[in-house]
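1. Give me coordinates for this.
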Amino acid sequence: MADVSLSAKVRTEFGKGASRRLRREEKIPAVIYGHGADPVHVELPSYDMMMALKTPNVLINLDVEGKKELVIPKAVQREAIRGFLVHIDLLTVKKGEQVNVEIPIHLEGDLGPGQHVLEHGLNALPVLAEATHIPESVTISIEGLVAGDSIQAKDVKLPKGATLDTDEEVIVVQVLAGQLEEPSAEGEGEDGEESAE
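-> The predicted model follows:
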């Protein structure tokens, strides 16, 4: 998995005003927690953090004013409309430690013949994985599936070192029968209205 290096500064000011000032300076507020230690409030470079988050469950080598921490993102808050980063929670991890993460699901293949609708039960799969070897994604084949078929969590081939961290019976994707649209009656609709003018 990919990992990045970032530097952080300890925050001493809190509240909405302080957070707004940080964002104007192209920084974002964050909290580091884990292993029973007191949470540490820091500020991070916004652009670098945004680029790092393009990799799901990215492993970050964080330098907090000279103290080295290995962290992964656990909760990311974004502004609702424009999507810029507002706040992030970071979890400290150690090599060899198992962590709970959700890995993105990628689908490949084509459904079988017929009118079908593919319904996603999950977009990401909860797994336990070693902190420094978190899989970036899991691929599921939907080749040839038809209405009534489904894939459960237990059917997914997990990457090496990852174990399922959810109910085995939970449906990841299922195929539903598509409904054919009924043709509209002749002479109705906008065209009919316009010709009557």
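2. make it CA atoms for all contacts and neighbour counts henceforth
-> Will do.
3. Going toward the C-terminus from the longest helix anywhere in the chain, what's the next helix or strand?
-> With DSSP state H setting the assignment, residue counts place helix 16-24 as the longest helix in the chain. Moving toward the C-terminus from helix 16-24, the next helix or strand (DSSP states H and E) is strand 27-34.
4. on contacts alone, who are the packing partners of the next helix or strand after that following strand?
-> Using DSSP H and E, the next helix or strand after strand 27-34 towards the C-terminus is strand 37-45. Judged by 3 or more Cα pairs under 8 Å, 6 or more residues apart in numbering; DSSP states H and E, strand 37-45 is in contact with strand 3-10, strand 27-34.
5. one more to put side by side:
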Amino acid sequence: MTDLFTLEAEVRTDLGKGASRRLRHANKVPAILYGEGQEPISLTLEHKNVYRAQQEEAFYSHVLTVNIDGKPVECLLKDMQRHPFKQLVMHLDFLRIDASHPVHVNAPIHFLNEEEAEKKGGNITHQINEIAISCLPADIPEFIEVDVADLEVGQTLHLSDVTLPKGVTSDELAKGEDHDQAVVSLNAPKGVSEETDEAEEIEATE
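-> Okay, the predicted model is just below:
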């Protein structure tokens, strides 16, 4: 998997929409590298290598190595533009990183034991599928696990209920308690609550 996170790139000087169009026709992807107080660099990458790498979930939060004319640069993928209906990557934005500086990334969530939770008679609903986090580059998790086995029907897990890896903090929770987002819920099946309300009304009338 390591090779998927190392991409070969060349500096490009031919800029503009026309140049980008010509690159795509040649099965290449235009990109830009910026950050850490350095000048942005326009790059060209092989589309087949980018397309293969972007199929991996970790590609979007993993520290990547971009070899620019043979010189390795560590960075994160900050944006990717895809063709609206073709299987083509149109453009990439890379952010330089420094091992000693915290970075902000979105880590995907892996939900565990969903079937076990739904045996209680409810339906699992994902409120979010990734968590905005801050940490040093070396501490970036490939994903964050959220175990829903103990969820009861009608219960919701929030960000404050999620155990984050060591050295990792939630960007939302850092803003205050009002930003304690819902993560996942075990909801009663549709119609059950309505039937319960009707039954209670009948009992009350009787």
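6. Fetch the TM-score of the aligned pair.
-> Superposed pair, TM-score by TM-score structural alignment, normalised by the length of the first structure: 0.82. Supporting alignment: 181 aligned residues with a Cα RMSD of 2.2 Å.
7. Any chance of the helices and strands packed on strand 37-45 of the first structure in JSON lines with mean neighbour count and distance to K16 of the first structure as columns?
-> Formatted as JSON lines, the entries for those read as follows, by neighbours: other Cα atoms under 10 Å; distance: least, Cα to Cα, whole Å:
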{"stretch": "strand 3-10", "mean neighbour count": "15", "distance to K16 of the first structure": "17"}
{"stretch": "strand 27-34", "mean neighbour count": "20", "distance to K16 of the first structure": "10"}
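8. Of all those, which one comes closest to E97 of the first structure?
-> Set against E97 of the first structure and scored by Cα to Cα, these come closest in strand 27-34, at 12.0 Å.
9. That closest one vs helix 16-24, what angle?
-> Strand 27-34 of the first structure and helix 16-24 are oriented at 110 degrees to each other (axes from the mean of the first three to the mean of the last three Cα atoms, to 10 degrees).
10. quick one: strand 27-34 of the first structure to the second structure mean distance?
-> Between strand 27-34 of the first structure and its aligned partner residues in the second structure, the average distance after superposition works out to 0.6 Å, using mean Cα distance after the TM-score superposition for the first structure.
11. other SSEs contacting that strand?
-> Using 3+ Cα pairs under 8 Å, 6+ apart as the contact test, the elements touching strand 27-34 of the first structure are helix 16-24, strand 37-45, helix 46-52, strand 85-92.
12. against the second structure, where does it fall?
-> Structural correspondence for strand 27-34 of the first structure: residues 28-35 of the second structure, per TM-score structural alignment.
13. now the helices for the second structure?
-> With helices called from DSSP H, the second structure shows them at 17-25, 47-53, 114-118, 192-205.
14. List the buried residues for the third one?
-> It refers to helix 114-118 of the second structure. Applying a neighbour-count criterion of 16 or more other Cα atoms under 10 Å, the buried positions in helix 114-118 of the second structure are 114, 117-118.
15. picking that back up, out of the helices and strands packed on strand 27-34 of the first structure, flag the one nearest E190 of the first structure.
-> Counting by Cα to Cα, E190 of the first structure lies closest to strand 85-92 out of those; the figure is 44.4 Å.
16. Distance from that closest one to the middle of the chain?
-> Relative to the mean C-alpha coordinate of its chain, strand 85-92 of the first structure is positioned 14 Å out (Cα atoms, centre = their mean, to the nearest Å).
17. Report the aligned residue range of the second structure for that strand.
-> The alignment places strand 85-92 of the first structure over residues 89-96 of the second structure (TM-score structural alignment).
18. hang on, the earlier thing: report the mean deviation for the longest helix of the first structure after fitting onto the second structure.
-> Its match in the second structure and helix 16-24 of the first structure itself, once the structures are fitted together, sit a mean 1.9 Å apart by mean Cα distance after the TM-score superposition for the first structure.
19. In that helix, which residues are buried?
-> 19, 22-23.
20. same question, stretch 32-49 of the second structure
-> By neighbour count on 16+ other Cα under 10 Å, the buried set for stretch 32-49 of the second structure is 32-34, 41-47, 49.
21. So what touches that stretch?
-> 4, 7-13, 23, 27-31, 88-89, 92-98 (Cα atoms under 8 Å, 6 or more residues apart in numbering).
22. start to end distance for that stretch?
-> Start and end residues of stretch 32-49 of the second structure are separated by 16 Å (Cα to Cα, to the nearest Å).
23. Turn the buried residues of helix 16-24 of the first structure into TSV, including distance to E65 of the first structure.
-> Supplementary listing: those in TSV, determined by distance: Cα to Cα, whole Å:
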residue	distance to E65 of the first structure
S19	20
L22	17
R23	20
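24. Leaving out chain neighbours, which residue sits closest to S134 of the second structure?
-> H104 (4.6 Å; Cα to Cα, 6 or more residues apart in numbering).
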